[in-house]
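Visitor: Pasted the sequence and its predicted model underneath.
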Amino acid sequence: MARILTRAYRRRGKIWATLAAATLAVTAFTPPAEAAPDRLSVDTYALPIGVKPPTLSELQRPGYLARLGKSLERQRLEAGQGEIAGPAASLLSEEKGSGVRSSTPPVQTGNGGTYPDPPRSMSDKECHKNLNNGLFYFKSRFAMCGALQLLQVWGRNGRPVGESGFMVTVLGTVPDAKDRSVRFDYHFSNFAATGNTKTSGLIVNTKVEQTILVSHARKRESGLIPPKKSFDALRAAPNYRHNVIFDAGQGAKPDDLITMAYDPSVSVKYPTGYVGTNPGPERVTFTAMNWDAAPYLPNSRASDPKKRGGVAFANKATLHYSSKQGAPEKAVADHLKLAHTNPSKTKPPNSHKNVPGFELKRPLHRLYPDRDKSRYRANRRTAVRMCVTYWGKDYATSDPAGPRECDEYPFASTYEGAGQHSKEPSAPKDNFSALPIPKAQNKAGGTILALFYDKNRILHGRDSKGKEVDAYLMTID
């Protein structure tokens, strides 16, 4: 019996020994625990058009991304509300990008000054050249643009391993003077991807805020705002057109005015599994439009009531006068330049004289005579009185060189004219200049001004409560 038990224990010992050896073998060959997954990231940067995107090798340099962020922050310019006239100006928040504007010089002819048709088209190349890192470029009241680059830096465990990027350009135009349509062309371009990226999962989303400042007006739209698409799909179909129109007869009296702000932005959504900084929607540009059927502007009597009037961007257009030899309006330009740069040499005397019209924050506002005949007459009467006071009652005929007329700045057809103080006691007194100049040159200056008003659809500048509706600026070469 003892021998049987001994054999049993021996067999049991062998079993445990075998099990122990097997356990040691399993332990010895168990693979190590799985390594932590890579941390995948994407960081997006908004670049002005004038900034060249960095290369991947540059991004991989120590400290480069931090320096890039600081550099871009320094380039974020304030978007001055002064670029936009009227109620839409309040919708231009102080974000980034100043505006750039252009003026159309008058055409010189042997019969006196005239004014050309403002341009109504623009190319991407022209936009980028003139944008100057700004939020918008106004070529005219009928052609504007904005553009932006978006750069994505793809990372693995905190190190850049790839980059991608694209550019978006928005061209806004009013192609036809007799059509109330505004066209917005969206062009996505300069697509690039280097290194390890996942652009097929990078979603690009374009949104447009359209704020109508006349609540009951209803717009019509056609075409397409760019739909939400992946980077790769957008590269395959990069161009879109969005048209906006308001029929006449819906606007605020007396000019049937409808104002709308147009504010496009672009954002990106990262692929699943990627984390990182995302600036959110980036404003590409900003503009506002005025639709009107003002009786004193072109096309106000179109046979179809819905097609009367027209539309223009609400930027402050710039009236250009030339002081160059041979310019038909030279005497007018010389007078305005003197009033602006050396007011102490002008009449009436005023040691604090500082005429408006040459700064964004102090523009001119059109005064249509039929809207306020009393004010218009006060402007003209006050200016002529100064010419009589300082050059005599015969100022018009006393110059042997020929007949003269009393020129004034600011113009009689502005709220800022010579009679402003008599209508607005809070306005500075004698903040204008009057000067007899050759009659022919004064007529030429007046012709240019009238055509500027018409061809740029400059509206009566203030409403019945005195609030700004439209405004414009001056420049003298």
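Guide: Happy to help now that I have it. Numbers count the residues shown, from 1 in each chain.
Visitor: C-alpha only now, for contacts and for neighbours.
Guide: Will do.
Visitor: okay, now Lys219: neighbour count?
Guide: The number of residues packed around Lys219, counting by other C-alpha atoms under 10 Å, is 12.
Visitor: Below is an additional structure, to be compared with the one above:
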Amino acid sequence: MRRPATSASVGKNGRPVGESGFALTVLGTIPDAKDRTVRFDYHFSNFAAASNTKTSGLIVNTKVEQKILISHAQKRESGLIPPKKSFDALRTAPNYRHNVIFDAGQGSKPDDLITMAYVPYLSVKYPPGYVGTNPGPERVTFAAMNWNAASYLPNSRAADPKKRGGAAFANKVTLHYSSKQGAPEKAVADHLNLAHTNPSKTKPPNSHKNVPGFSVDRPLHRLFRDKSRYKANRRAAVSMCVTYWGRNYATSDPAGPRECDEYPFASTYEGAAQSSKEPSAPKNSFSALPIPKTQNGAGGTILALFYDKNRVLDGRDTNGQEVDAYLMAID
């Protein structure tokens, strides 16, 4: 997260006297999927001053708006948001780290979910007698984070109840599959790419088929709690493999055993049985295809690791509203 270089023409007594500028980079990181600490590293750089701008008296102020969606949740903070300092002082000491932690046990059920927006703002105050063109405040960036202790994600049973679960950024992360020669999941990637780019070539037939997951406005939503719906997704996909490749599809290929691969995945709300669960959803808007068992297994392993590493939550609440989502990309 980076804000472009801030620059301002500076004037005194109605006359321009120079120009000064700098850049601020704010990098948000989470150590790993088992850590509840979110780090924000601030780095000021690209300092430049021309003519007489009196940078020793040019005061830079960084403030952060932190909006917590669970009003009673209390955060812990450490480190330092950049304090109010002069241009010259920041040039001497340009790096700061601010840590934000929410202990487990404060979030909403069933996943102990806490969401917070983190919005840094930057403003400058000119020396007495000086005026400038860009005082601010201006937003540097915007980030949203989730803290959770979902039972199906890593670290849900840590010995210290306050440290259970972890944190993740609330943006839609992307799952990458590789279609390159030698990739263990190549057959899965090729199948998904076909479903996305040429759906008329997939089964079941549907001239209007348009699979989700490849655009921000139509993401995928993880399905975890509704085991019966997961099984229904699998049954619907396997039924298509049987219908179009025969009951012996798994053993009929001389190259080796096969499994019925489906997209969208059975572990998503958009899976093959979606239209039977949601009458408004389009019918047959999925693809099923027998592929080598080993490659299907590799694709499943990558998907499971992706869910854990990115702490992807069950994607919908009891009212069907989006809680979490992700996207697909084929490399």
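Guide: Received, thanks. Values in this document were obtained by computation on a predicted structure and should not be read as measured data.
Visitor: TM-score, when you put one on top of the other?
Guide: Once the chains are laid over each other, their TM-score by TM-score structural alignment, normalised by the length of structure 2 reads 0.96; 331 aligned residues with a C-alpha RMSD of 1.5 Å.
Visitor: In structure 1, what stretch matches stretch 311-321 of structure 2?
Guide: Residues 457-467 of structure 1 are where stretch 311-321 of structure 2 lands when matched by TM-score structural alignment.
Visitor: and the most centrally placed residue in structure 1, what is it in contact with?
Guide: In structure 1, the residue lying closest to the centroid (C-alpha atoms, centre = their mean) is Phe136, at 3.1 Å. Taking C-alpha atoms under 8 Å, 6 or more residues apart in numbering as the criterion, Phe136 of structure 1 is in contact with Gly97, Ser98, Gly99, Val100, Met144, Cys145, Gly146, Ala147, Thr285, Phe286, Thr287.
Visitor: And the first one? What does it align with in structure 2?
Guide: Aligning on TM-score structural alignment leaves Gly97 of structure 1 without a counterpart in structure 2.
Visitor: still on that earlier bit, okay, the residue nearest to the centre of structure 1 and Ile437 of structure 1: tell me how far apart.
Guide: 39 Å (C-alpha to C-alpha, to the nearest Å).
Visitor: Can you report how many residues lie near Leu24 of structure 2?
Guide: Neighbour tally, Leu24 of structure 2, other C-alpha under 10 Å: 21.
Visitor: Trace it over to structure 1, please.
Guide: Using TM-score structural alignment, Leu24 of structure 2 lines up with Val168 in structure 1.
Visitor: Make sure I have this right: Gln66 of structure 2 is in a strand.
Guide: Yes: assessed with DSSP: H, G, I helix; E, B strand; the rest coil, Gln66 of structure 2 lies in a strand.
Visitor: List the single closest residue to it in space, sequence neighbours excluded.
Guide: Nearest residue to Gln66 of structure 2 in three dimensions, chain neighbours excluded: Tyr118, at 4.8 Å (C-alpha to C-alpha, 6 or more residues apart in numbering).
Visitor: what's the one you found in contact with, if anything?
Guide: Counting by C-alpha under 8 Å, 6+ apart, Tyr118 of structure 2 touches Val64, Glu65, Gln66, Lys67, Phe142, Ala143, Ala144, Met145.
Visitor: What residue in structure 1 is paired with Phe169 of structure 2?
Guide: Per TM-score structural alignment, the equivalent position to Phe169 of structure 2 in structure 1 is Phe313.
Visitor: you'd agree its match is up against Ala261?
Guide: No: contact between Phe313 of structure 1 and Ala261 fails when scored by C-alpha atoms under 8 Å: they sit 9.6 Å apart.
Visitor: out of the two, which sits in the busier spot?
Guide: Under the neighbour definition other C-alpha under 10 Å, Phe313 of structure 1 and Ala261 were set side by side, and Phe313 has more, 28 against 23.
Visitor: what range in structure 1 does the longest helix anywhere in structure 2 sit on?
Guide: Counting by DSSP state H, the longest helix found in structure 2 is helix 227-245. Under TM-score structural alignment, the alignment places helix 227-245 of structure 2 onto residues 373-391 of structure 1.
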